[in-house]
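> Sequence first, predicted model second:
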Amino acid sequence: MDQTAGKCDLHTHTQASDGMQSPTDNVQLAYAKGLAAVAITDHDTVAGVAEAMAEGERCGVNVVPGVEISTRAGGKDIHVLGYYVNCSDRAFLKRLADLRNTREQRNVKMIAKLQELGVNITLEEVISGLGRELRPDESVGRPHMADVLVKKGYARDMRDAFDRYLGENAPAFVSVPRISPQDACLWIREAGGVPVLAHPGIYGDDDLVRKILEEAQPAGIEVFHSDHGKEEEKRYQAVADEYRLIVTGGSDFHGARQGVVFHGDIGSRSVPVSVLDQLKKASANR
């Protein structure tokens, strides 16, 4: 298959965080879709990057080492993507470990809230639902909880589980102290990477988006995302032009649960491979 079409998906998750596929699977799926490149951007971990890069070397897909860092601003969870981070940087790895510890504390509190709501679910069930042993540098996320809620009949599907229980305005949601987008951008830069504001349309607050862009000063913004419609793409393209930001995009692929792909399939959102040159240049000039 010709992998020179020049498209890349810069937002995918693996089993290292809350994705369903292994890092190898993600790369193979990218190859099957004819993508030239795919980024591995797991939540608060780079545990899947090495495996993905090895598979990329084998099948000829350019794998971009990345991460998606969880932050908090304006009363909302804000995600910051980091590209071309040094996955061996000890200080960065320690910081990510601290973030995963915060996620674990949130998980315990959310399970307690679910139980208070009469939902018979335990964290042990969620972890056992992975079907494999959880590594120290991996983490459990809300999609794992949603999977169990659906299997036990508490929700119709993943979206219903988030709407009914796990989403930001749902009764079992728990907000824990998180770092700021400014800190995340700084950490990514100090690890040799390039920070990009993830899926701004999800936050529902463009004033907050602009405030983050001005205060945290990421190098790019994710204009193309599975949860962005044409109007959002047009709006954030204009924002990117205004702030002179690199325009990135990706599917936010997590795999399929109960036959439904969450958020979108690999390659369903992409950007030209030339964006990688812009990211590399920003990394070199940081």
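Alright, I've got the coordinates.
> C-alpha only now, for contacts and for neighbours.
Fine.
> Now the helix or strand hosting Y31: buried residues?
Y31 is located in helix 23-32, with elements delineated by DSSP states H and E. Using 16 or more other C-alpha atoms under 10 Å as the burial criterion, the residues of helix 23-32 that qualify are 23-31.
> would you turn the residues you listed into CSV with distance to V61?
Output for the buried residues of helix 23-32, formatted as CSV (distance: C-alpha to C-alpha, whole Å):
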residue, distance to V61
P23, 13
T24, 11
D25, 12
N26, 11
V27, 7
Q28, 9
L29, 10
A30, 8
Y31, 6
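> Which of those residues sits closest to C8?
Distances from C8 to the buried residues of helix 23-32, taken as C-alpha to C-alpha, are shortest for A30 (8.6 Å).
> The closest one against A52, yeah?
No - applying C-alpha atoms under 8 Å, one finds A30 not in contact with A52, separated by 11.0 Å.
> Closest to V64 out of the buried residues of helix 23-32?
Nearest member of these to V64, counting by C-alpha to C-alpha, is V27, at 10.6 Å.
> Give me the distance between that closest one and H199.
Distance check for V27 against H199: by C-alpha to C-alpha, to the nearest Å, it reads 22 Å.
> hang on, H79 in a helix?
No - looking at H79 with DSSP: H, G, I helix; E, B strand; the rest coil, it is strand, so not inside a helix.
> tell me the SS of the closest residue to it other than its chain neighbours?
If you skip the residues right next to it in sequence, H79 has S70 as its closest partner in space, 4.9 Å away by C-alpha to C-alpha, 6 or more residues apart in numbering. Classification of S70 by three-state DSSP places it in strand.
> show me what contacts S70?
Each residue near S70 by C-alpha atoms under 8 Å, 6 or more residues apart in numbering is listed here: 43-44, 77-80, 99, 178-179.
> If you rank those residues by neighbours, which is first?
In terms of neighbours by other C-alpha atoms under 10 Å, the contacts of S70 top out with H43 at 29 neighbours.
> Second structure for comparison follows:
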Amino acid sequence: MLYADLHSHTFASDGMQTPTDNVRIATEAGLGAIAITDHDTVAGVDEALTAGKELGILVVPGVEISTVSQGEDIHILGYWMDHHNEQFLKRLAELRSVRDQRNEMMLEQLNELGVPITMEEVRASLKASKKIDETLGRPHIADALLRKGHVATIAEAFDRYLGKDGAAYVNPPRIEPSTAIRWIKEAGGVPVLAHPGLYGQDELIEPLVECGLAGIEVYHADHTPAQEVHYLAIANKHQLIATAGSDFHGERNGIIFHSPIGSKKIDVSVVQLLLKAKQPIAGRDSLKDSEEGT
């Protein structure tokens, strides 16, 4: 049997590896497919598609869109969108501007708490310069805090400062999950709710299904076995596609976040279910384009 890992991050957002690295690791893990789902950007997709072609593994174009509902971060995964769609790219750029605003607000909070750190120091801790369509996030701030000696571990950075209950946590207004679903569908993609076990807001699922949600990430590195059973039942109830993903972000200081590529996987036939759920885009056969890229 061939398996797919449908949730991984690269340097284009807050991962530590290049898109090519992710594809290579997936190949070495014996996977049949890997999705590249960076936060609010598709900047790593084309490189991954090229690597997939060279290494003989199916690469699924994806994205993880940041949204907020009732003050809680909710992430919506999108698959098989036309990742060159101009309207979609413009919308993602708007989301990245909000993310940049959030980063600056967190740095202000840290400075007020007596933890001096600048955006220049955050960028200096990166392996390479970020491009305009790539994202900076909390893990990069955590790296800088660690390098400056303000915390002993990345986990401490999130527990003390950057996590939901951290002293420097802020959450500026963002789009609703329903808006992300609409954006993904309008770009010809398939929207899936990421790691629902992290939110504790199962009451959101049914309204999102009514908005066009097509799947749930049932199997995730941070889900317990009981949660996997629970969300599989919800997926079956609403006839949603059950997906799986490691949420791989690479290795930081000897620790892999969230888990290694292939540690959470599902039969590659699920990729075909996602393909069948795609939305047509007037004037372009984006499915054909995506398949040719892999």
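Perfect, I can see it now. Note that the structure is predicted; figures quoted are calculated from it, not measured.
> tm score of chain vs chain?
With the length set by TM-score structural alignment, normalised by the length of the first structure, the two chains reach a TM-score of 0.95; 281 aligned residues with a C-alpha RMSD of 1.3 Å.
> follow-up on the earlier one: how about the residue nearest to H79 of the first structure, what's its match in the second structure?
Applying TM-score structural alignment, one finds that S70 of the first structure aligns to S66 in the second structure.
> just N107 of the first structure next, same as before
Checking TM-score structural alignment: N107 of the first structure goes with N103.
> so which helix or strand takes in that match?
Counting by DSSP H and E, N103 of the second structure is part of helix 86-112.
> what's the matching range in the first structure for the helix or strand just after that helix?
Beyond helix 86-112 of the second structure on the C-terminal side, the first helix or strand identified by DSSP H and E is helix 119-124. Residues 123-128 of the first structure are where helix 119-124 of the second structure aligns, with TM-score structural alignment as the criterion.
> sorry, back to before: mind listing what's buried in the helix holding N103 of the second structure?
Of the residues in helix 86-112 of the second structure, 88-89, 92-93, 95-96, 98-99, 102-103, 105-110 count as buried by neighbour count, 16+ other C-alpha under 10 Å.
> so how far is it off the chain centroid?
15 Å (C-alpha atoms, centre = their mean, to the nearest Å).
> cool, stretch 191-198 of the second structure as well?
10 Å.
> wait, what's in contact with the equivalent of T153 of the second structure over in the first structure?
Aligned counterpart of T153 of the second structure in the first structure: D157 (TM-score structural alignment). By C-alpha under 8 Å, 6+ apart, the contact list for D157 of the first structure reads 146, 150, 258.
> What distance do you get for D157 of the first structure to R244 of the first structure?
Between D157 of the first structure and R244 of the first structure the distance is 39 Å, computed by C-alpha to C-alpha.
> do the same with E231 of the first structure
20 Å.
> With V119 of the first structure instead?
V119 of the first structure is 47 Å from R244 of the first structure, by C-alpha to C-alpha.
> Looking at these two, which is more packed in?
Using other C-alpha under 10 Å as the criterion, V119 of the first structure and R244 rank with V119 on top: 15 against 12.
> ok, that one touching G153?
No - using C-alpha under 8 Å, V119 of the first structure makes no contact with G153, being 10.0 Å away.
> number of nearby residues for the closest residue to P191 of the second structure other than its chain neighbours?
Nearest non-adjacent residue to P191 of the second structure, counting by C-alpha to C-alpha, 6+ apart: G78, 4.6 Å away. G78 of the second structure has 30 neighbouring residues, counting by other C-alpha under 10 Å.
> in which helix or strand would I find G78 of the second structure?
Residue-wise, G78 of the second structure maps onto strand 72-79 under DSSP H and E.
> By how much does that strand deviate from the first structure on average?
Following the fit onto the first structure, the mean deviation recorded for strand 72-79 of the second structure is 0.3 Å by mean C-alpha distance after the TM-score superposition for the first structure.
> Now the equivalent of F173 of the first structure over in the second structure: which helix or strand?
Under the alignment (TM-score structural alignment), F173 of the first structure pairs with Y169 in the second structure. According to DSSP H and E, Y169 of the second structure maps onto no helix or strand at all.
> Hmm, Y169 of the second structure is touching R160, no?
No - counting by C-alpha under 8 Å, Y169 of the second structure does not reach R160; the two are 9.4 Å apart.
> ok now do the counterpart of G264 of the first structure in the second structure, which residues does it touch?
In the second structure, the residue equivalent to G264 of the first structure is S259, according to TM-score structural alignment. Listed by C-alpha under 8 Å, 6+ apart, the contact partners of S259 of the second structure are 221, 246-249.
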